[in-house]
Every structure is written in structure tokens, then in C-alpha cells.
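Engineer: build me a structure from this.
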Amino acid sequence: MEIQRNISEFILLGLSDDRNVQIFCFVLFLLCFIALLVGNFVVLISILCSPLFHQPMYYFLSQLSIMDICYTSSVTPKLICDLLEGTQTISYGYCMVQVFTMHFFGSSEIFIITAMAIDRYVAICKPLHYMIIMNRTKCSFLILAAWAGGVAHAFLQLSMTMQLPFCGPNEIDHYFCDIFPLLKIACTDTYVDGIFVIVGSGVILLVIFLILFLSYAIILFHLRNHSAEGRRKALSTCVSHISVVVLFFGPAIFSYLRPPTAFPEDKVVALFYTIIAPMFNPLIYTLRNTEMKNAMRKVWFHNMFSKETKS
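Structural biologist: Modelled structure (predicted):
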């Protein structure tokens, strides 16, 4: 059956019609995007240029930084340009690219966060077997599995979206192409498609969140047998991970685990998992992490001063 598609572009209604609000949001999100890029690149380069890269936890953290950069870059540059220029159109092809990249990078990030939780569980609950269980081969397999899972999830979401007929209204009440706003303007009954999104995104998010919550509960239970110093160090790491999980999963679950419709509040909620959480991730992972802070000092200050001294 041929898909009816008379629309070649969509209009993104964005965050506000007020020009003053648009200028304010442009400055705010530009600064947020710059901070996100700087923070994640600093973390990434600090890990790659230090011995920390050979430790599983920091290997996963470097992958998370890459994913944060790619994930936010699939949406934020377009948002910033639209706010500056006042134009809010997006072609059908670019819209479909956004659907794919958002779900690909977003789901891959979720799987990487899960791999990080597995790493912490093994490190704290099975410390004597840690280096055997979490060797580089298995860590690389987990990363490849995260990417493969992201591709599979994004392909299913994209395939469903591309089957939708668009022949009437072309205004998307959002600042990027997301599935629920697209379902709202499709020229067909989208009830089944909405259920598919809830199961394919919302339920998966909830299940993974519950698994992560259970794993950290078990970790905290096992910390009773550790020394005071060991508990302090492990708690510092776990608190960072839990903060990232709550900041990312909370808004995402709200967006996808509910009746298949679009609400005005979705745009504000989406800011948390598309811009705010990726921006704060570097700060969360480095603020209470002594090893990370030492690596950053060595890479960014010690090496610079060494070069100046030699010159």
C-alpha cells in the first residue's frame, strides 16, 4: 500500500512565539551547549590521555561522554539556529534523521549507563574476580552491544514513523521531531502505533530503571562489609551514577510511559534529557571523583607547564 505523504516539511512550534523569549533561550542554550561540549571533551581527553582509560569504569565513562556529545548534537544546534533566525521549518528527511539519531544515541546511552552499573556491581560485590569478569574484551563487547541495541531500537522507531501518512497539518508542537508529536498530526488512527512506542520506549526505560535501582540497592547493602574508607569511595561513585540515572531516566520515563499523546509540558521535560542531563554529567562524574580530578590536573596543567618549561 502506498503511503500518502503530501508534506515535504514540518513547522516546529518551538518553545515560545515571543521573540524576546526566543533570544533569551538562544543565549541560554548556546551557553549550555558550549558548556556541554567543553565539559564532555575535557573528560574524554583526560581519560584517553591518562592510565584511567585502561580501567573499565573510566572506559565506560569515556564512551558516555562521546554519546552525550552525539546525542545532544542531534537536536541542540538546530534548536539554537531556529531561535536565532526565527525560522522553525524542518524538512521531512531531516525530521526522520532526528527521530533515528535521538533514539539511537539515547538508547545507546541508556545501555552504557547499564554497563556502568554492572561494572560497579562487580567491583563492589565481587572484588576478587573484578579484573577477570570486567576485562577489556568483555567491556568492549558491552559497548558494542550498547551500540547494536541502539541501532535496533532506533530502526524500529524510524520504520514505524516512516509508515505514517502526513497529508494535513504540518505543525509539530515541539522543538525537535519526536514520535508522539508526529503521531498527533498523522492522517490515520495512531492508537496502535502509540502503544508500540509505549512498549518499545517507555516500558523498556522503566524496566532498565528498576534493574538499575535494584543493582544499586544490592551494592549499598554489600557496602556494610567494607572499611570506612572503602565505603566512602564506593558511595561517592555510586551517588554520581544514581544522580545521572535519576536526571536522565526520570524525564524520559515521564515522556514515553504514558497515554500516547503530546502535552505542552513535554518540551520543558525534554530539555532535561536532551540538554541539561548531558551538560551536568561531566560535573557529576568529576566533582567527587579524586582519580578523575587528578587525571585532569595532570593532562591539562602538568603537561602544559612541562612544555612551557622545556621551551
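Engineer: contacts and neighbour counts: CA atoms only from here.
Structural biologist: Fine.
Engineer: what about the strands in this structure?
Structural biologist: Per DSSP state E, the chain has strands spanning 9-12, 89-91, 171-172. These are given in chain order.
Engineer: which elements pack onto the biggest helix by length in the chain?
Structural biologist: Taking DSSP state H as the criterion, the chain has its longest helix at helix 92-125. With contacts taken as 3 or more C-alpha pairs under 8 Å, 6 or more residues apart in numbering; DSSP states H and E, helix 92-125 sits against strand 9-12, helix 56-73, helix 130-133, helix 136-162, helix 204-222, helix 228-256.
Engineer: let's see this one next to it:
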Amino acid sequence: MDDIVAHAKDLASKGEDLYAKFNIANARDIRDEELFTGQVSRAWRKTALKYHPDKTGDKYDEALYRSFERARDVLLDPAARRVYDDTINAAQWQKQQRDKMSAQKRQLLDDLERREREGREKMAETHGAISVLSLAELAERNAMRERGRKLAEERARLIREAEERDRRRALAAQGPPDTRQASTSTDSGIPADTDYDAKEAELMRRIAQRKAEKEQRKAEKKTRKSGAFPASPFYVEDTQEKTGESKPSQSSTSAAKADASKLKDQHVTKTAGPTEATEESTGSKKDFTPLMERLRAAQAKKVEAKRLKEAAQKDQAQS
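Structural biologist: Below you'll find the model as predicted:
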């Protein structure tokens, strides 16, 4: 059905008069479908007898005979005949309008129609060539796309395996975390996530303070044993009152109090700065550098273990 309609439109665009082909020009205006069909059938029988191979013999023209068959099919099909008539009428109207134009306008219109016709023909030829080559090209492109996809998958798999090997080597080289050093860092009371310099300074300050307090207690104990402190003037006065001895004069008592205060200030001055002396003695008696190095190593191992764990989780999530 669609082929007949398309063929009818093609015949009309070429300007082929099917009614004249069967010598039934008067049938163009017949509105009765049955009457029209009968007239076309009679005209076809006459034409078939004239161009049939049994009649023509060796002069039989198959293309001519097929053209009459196709023309008969178009005229006997209502839809195809309607398309043919509409196209023919439009072409005739355009021809009439062209005849009314001036020679210059007619030439311009002819050139335009010629270029449009050539463009359609060229497009049809190009489309036909593309259609012929498209099957082979499509198969080749699909094969290339499949090969590229397989190569990409293989490359991604090799990369993942290499990363997994590197991660395992790093974990094996790192070894298990040092539990003893980790517990030492925890027992020191310093949070693991704070600034390490601040933790080190705080630890050194506490050690120095405790050492200074210890040295101060030792110095005071030694001073008490050696009797370096002078007897208190108040104690002297109480003793004199109990033994009945005469009290010293007010001036001598004031002088004694001043001397006692001076000696006490000197003693306080000597013992007031244990921190500085202790800090010097701390470095000479006991070195805390190994402890700090162990703390730093423990912290570094803990950070590295955390980083490796996060990397392993990330790789597992990606895979």
C-alpha cells in the first residue's frame, strides 16, 4: 500500500500522465468509483493485449509492460490515485504561475528548482553510500569499543592489585604496634591527639618541678641537721626569763632581731631557687631523652597505623 502511494507520488513529480497513458483522459473527472474502475480495467485489457509477450514475441519490452501494470495499480487504488491527482494538480498550478512570470523570474525559479533537485539527488546518493558502508563500519566500531572496554578493565584490575601489594608490604614492614610504648604514652596523662611539642614541654615542666621539690626537701633536711639556722631571739628571751638572767637592753634586742632577720633572708635566698639548680642537676644526674624518644616513636607509629587503616578502608570501599 505504501509502495503504491510512493510510486504514485514519484510518477506525478516526474509529470507522467497516467490517464493519457491509457487513453482515458475523460475519466479524470469521473466521480463514480465503480464507473471509473470499469473504464480503467477496460483500458488496461486493451493495453495488455497490445504489449503482452504472447503478442509481441521477441519484441517484448518487460520494462514498458511493468510500467503499465504499475500505472494500472495506481489508478485502481483510491488513496494512491488521490495522491497522484493532488500532486499533478499542484504541479500544473505551479506551471501556470510560472508562465505568468517574466522571463527573468522564470529563469531564477528554474535555477532554484534545479539546485534543489540536484541537492536531493546528491543527498540520496550519499545516504545510499553511507547505508552500504554502515554495516561494516558499525561492526568494526563495536569490536573496537569492546576491545577498549576489556583493556580498560584489565588496566584497572592490575592497578588495584599493585596497590594491594604495596599496602600489604607497608603493613608487613610496619609490624604490629608497640603495646608497651602505647600504654606508656597513655599513662603519662597526655592526650595522643594534642600538639606533641606542648605535651613534651608539659612533661619536662612536671619532671623539673618534682625534682626541684625533692632537692628543696633534701636541702632543708641537711640544713636542719647542720644547725645553720641561728637561734630565734624570741627563744633566747624566753630562756632568759625562765633562768632568771637579766634581759638585754632594747637596742641589743633590736640588733639581735635584725641579725636574725638578715641571716634568715640569706638562707631563704640560698634555698629559694631550687628550680634553676634542679634543672641543671637534672640534666647532669638523669637524662630523659630516651623517654621522649620512645614517646615520639609511639605517637608516630600510632599515626601511621591509623593512616594505613584508613587507606585500607578506602581501598576496600572503592573495590
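Engineer: overall similarity of the pair, as a TM-score.
Structural biologist: Once superposed, chain against chain, the TM-score is 0.19 (TM-score structural alignment, normalised by the length of structure 1); 80 aligned residues with a C-alpha RMSD of 4.9 Å.
Engineer: which one of the helices and strands packed on helix 92-125 of structure 1 is the most hemmed in?
Structural biologist: helix 56-73 (a mean of 21; mean count of other C-alpha atoms under 10 Å).
Engineer: any idea how far that helix is from the chain center?
Structural biologist: The chain centre lies 9 Å from the centre of helix 56-73 of structure 1; the measure is C-alpha atoms, centre = their mean, to the nearest Å.
Engineer: tilt between that helix and helix 136-162?
Structural biologist: Calculated by axes from the mean of the first three to the mean of the last three C-alpha atoms, to 10 degrees, helix 56-73 of structure 1 forms an angle of 20 degrees with helix 136-162.
Engineer: and the helices and strands packed on helix 92-125 of structure 1 as JSON lines, adding distance to Val21 of structure 1?
Structural biologist: Listed next are those as JSON lines, based on distance: least, C-alpha to C-alpha, whole Å:
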{"stretch": "strand 9-12", "distance to Val21 of structure 1": "16"}
{"stretch": "helix 56-73", "distance to Val21 of structure 1": "21"}
{"stretch": "helix 130-133", "distance to Val21 of structure 1": "51"}
{"stretch": "helix 136-162", "distance to Val21 of structure 1": "31"}
{"stretch": "helix 204-222", "distance to Val21 of structure 1": "33"}
{"stretch": "helix 228-256", "distance to Val21 of structure 1": "23"}
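Engineer: what about the strands in structure 2?
Structural biologist: Counting by DSSP E, structure 2 has no strands at all.
Engineer: Throw the strands of structure 1 into TSV and include distance to Asn294 of structure 1, thanks.
Structural biologist: Compiled in TSV, these are given as follows (distance: least, C-alpha to C-alpha, whole Å):
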stretch	distance to Asn294 of structure 1
strand 9-12	44
strand 89-91	44
strand 171-172	46
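Engineer: coming back round to it: mind listing what's buried in the longest helix of structure 1?
Structural biologist: By 16 or more other C-alpha atoms under 10 Å, the buried positions in helix 92-125 of structure 1 come out as 92, 95-96, 98-125.
Engineer: give me the neighbour count for Ser185 of structure 2.
Structural biologist: By other C-alpha atoms under 10 Å, 20 other residues sit near Ser185 of structure 2.
Engineer: what is the neighbour count of the nearest residue to Ala182 of structure 2 once chain neighbours are set aside?
Structural biologist: The spatially closest residue to Ala182 of structure 2, leaving aside those adjacent along the chain, is Ala298, at 5.8 Å (C-alpha to C-alpha, 6 or more residues apart in numbering). A count of nearby residues for Ala298 of structure 2, using other C-alpha under 10 Å, gives 22.
Engineer: the longest helix in structure 2 is where?
Structural biologist: Structure 2, longest helix under DSSP H: helix 103-174.
Engineer: chain center to that helix: distance?
Structural biologist: Put simply, helix 103-174 of structure 2 sits 25 Å off its chain's centre (C-alpha atoms, centre = their mean).
Engineer: run through the neighbouring helices and strands of that helix.
Structural biologist: helix 289-318.
Engineer: any buried residues in the helix it packs on, and which?
Structural biologist: 295-296, 298-299, 301, 305, 308.
Engineer: could you redo those as JSON lines and give each row distance to Arg160 of structure 2?
Structural biologist: JSON lines is the format used below for the buried residues of helix 289-318 of structure 2 (distance: C-alpha to C-alpha, whole Å):
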{"residue": "Leu295", "distance to Arg160 of structure 2": "36"}
{"residue": "Arg296", "distance to Arg160 of structure 2": "33"}
{"residue": "Ala298", "distance to Arg160 of structure 2": "31"}
{"residue": "Gln299", "distance to Arg160 of structure 2": "30"}
{"residue": "Lys301", "distance to Arg160 of structure 2": "26"}
{"residue": "Ala305", "distance to Arg160 of structure 2": "21"}
{"residue": "Leu308", "distance to Arg160 of structure 2": "16"}
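Engineer: between those residues, which sits nearest Arg120 of structure 2?
Structural biologist: For those, the residue nearest Arg120 of structure 2 by C-alpha to C-alpha is Leu308; the value is 68.0 Å.
Engineer: spit out the contact partners of the closest one.
Structural biologist: 167, 171 (C-alpha atoms under 8 Å, 6 or more residues apart in numbering).
Engineer: ok, back up a step: out of the buried residues of helix 289-318 of structure 2, which is nearest to Phe68 of structure 2?
Structural biologist: For the buried residues of helix 289-318 of structure 2, the minimum distance to Phe68 of structure 2 (C-alpha to C-alpha) is 87.3 Å, reached by Leu308.
Engineer: now do the same contact list for the residue nearest to Ala148 of structure 1 when sequence neighbours are not counted.
Structural biologist: Of all residues not flanking Ala148 of structure 1 in the chain, Ser108 sits nearest, at 8.0 Å (C-alpha to C-alpha, 6+ apart). By C-alpha under 8 Å, 6+ apart, the residues touching Ser108 of structure 1 are 67, 146-151.
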